[in-house]
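*Asks:* just coords:
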């Protein structure tokens, strides 16, 4: 593939495991994996990932337990609020995040990864 590949994940997340297996079955080696819990992202890193995936809304996970617990589901969050929350709490980051070169995708479905890899 030649381009730099980055993979941000949680090792115990089944969706992340499925994505890693999907890539490995296609001969894409994930030599560098970053555990979002063990190696939290800085605000600058979150901003970079958001830019690469198409914005904070594409990177922000509304499935995080804290999303409802904090009442965030009852109001509209600004991009800045989402970026702050993701930098403070890894569970707000939609995962896994796959970066190839300067392109990225957050979350995993086989169909979305197929399209992403064909670009």
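*Replies:* The structure has been received and is ready for your questions. Small disclaimer: the values here were computed from a predicted structure and weren't measured. Numbers count the residues shown, from 1 in each chain.

*Asks:* alpha carbons only for contacts and neighbour counts from here, please
*Replies:* OK.

*Asks:* Closest to the centroid, which residue in this protein?
*Replies:* residue 97 (3.1 Å; CA atoms, centre = their mean).

*Asks:* is it true that that one touches residue 103?
*Replies:* No: with contact defined as CA atoms under 8 Å, residue 97 does not count as touching residue 103 (10.5 Å).

*Asks:* How much space separates the residue of the chain most remote from its centre from residue 88?
*Replies:* Distance from the centre of the chain peaks at residue 74, with 23.5 Å (CA atoms, centre = their mean). Separation of residue 74 from residue 88 (CA to CA, to the nearest Å): 20 Å.

*Asks:* okay, now the one to match up with it:
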């Protein structure tokens, strides 16, 4: 699978999308207009190793709901990501059996290298 999960209203996602110069065979999914499905999330979890790895602790709702003061389990991370798109750390790039999660410079660099090598 070759897929890029992003938020079209996010400037960082837009910048990374243009930096990556994804090949035309890549599927692009705007998680705001086309929410992630349970099956998609399960496939991502399989590649990432956990739902927590896919979870954004920088989301506004994370702070508003006081989730940082709670002990969240894997099922909680899964349900929160499915409940609201902002809980998915983004962007997420899937390239076959490899997954790249987030917008850290080293992740973006590793994604570019994997795409164009």
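*Replies:* Right, received. Where do you want to start? Nothing here was measured: the structure is a model prediction, and the numbers come from that model.

*Asks:* Run through the helices of the second structure in chain order.
*Replies:* Counting by DSSP state H, the second structure has helices at residues 11-20, 38-48, 60-64, 74-83, 105-115.

*Asks:* And the ones you listed: which comes nearest residue 3 of the second structure?
*Replies:* Proximity to residue 3 of the second structure (CA to CA) singles out helix 38-48 among the helices of the second structure, at 10.5 Å.

*Asks:* Where does that closest one end up in the first structure?
*Replies:* Aligned using TM-score structural alignment, helix 38-48 of the second structure spans residues 43-53 in the first structure.

*Asks:* mean offset of the matching stretch relative to the second structure (after superposition)
*Replies:* After superposition onto the second structure, the mean distance of stretch 43-53 of the first structure to its aligned counterpart is 1.8 Å, using mean CA distance after the TM-score superposition for the first structure.

*Asks:* what sits up against that stretch?
*Replies:* 56-59, 83-84, 86-87, 102-106 (CA atoms under 8 Å, 6 or more residues apart in numbering).

*Asks:* go with 10 Å
*Replies:* Under the contact criterion CA atoms under 10 Å, 6 or more residues apart in numbering, stretch 43-53 of the first structure has outside partners 8, 40-42, 55-60, 79-80, 82-88, 90, 93, 97-106.

*Asks:* what separates stretch 37-48 of the second structure from the chain centre, distance-wise?
*Replies:* Computed by CA atoms, centre = their mean, to the nearest Å, the chain-centroid distance of stretch 37-48 of the second structure equals 10 Å.

*Asks:* same deal with stretch 76-88 of the first structure?
*Replies:* Between the centre of stretch 76-88 of the first structure and the centre of its chain there are 14 Å (CA atoms, centre = their mean).

*Asks:* Next, the buried residues of that stretch.
*Replies:* Under the neighbour-count criterion of 16 or more other CA atoms under 10 Å, stretch 76-88 of the first structure has 82, 83, 84, 85, 86, 87 buried.

*Asks:* got a list of what the residue opposite the second one in the second structure once aligned touches?
*Replies:* Using TM-score structural alignment, the partner of residue 83 of the first structure in the second structure is residue 78. With contacts taken as CA under 10 Å, 6+ apart, residue 78 of the second structure has the following neighbours: 38, 41, 42, 45, 50, 51, 52, 54, 55, 87, 88.

*Asks:* Ranking by neighbours, what's the top pick from those?
*Replies:* Tallying neighbours with other CA atoms under 10 Å puts residue 88 at the head of the contacts of residue 78 of the second structure, with 30 neighbours.
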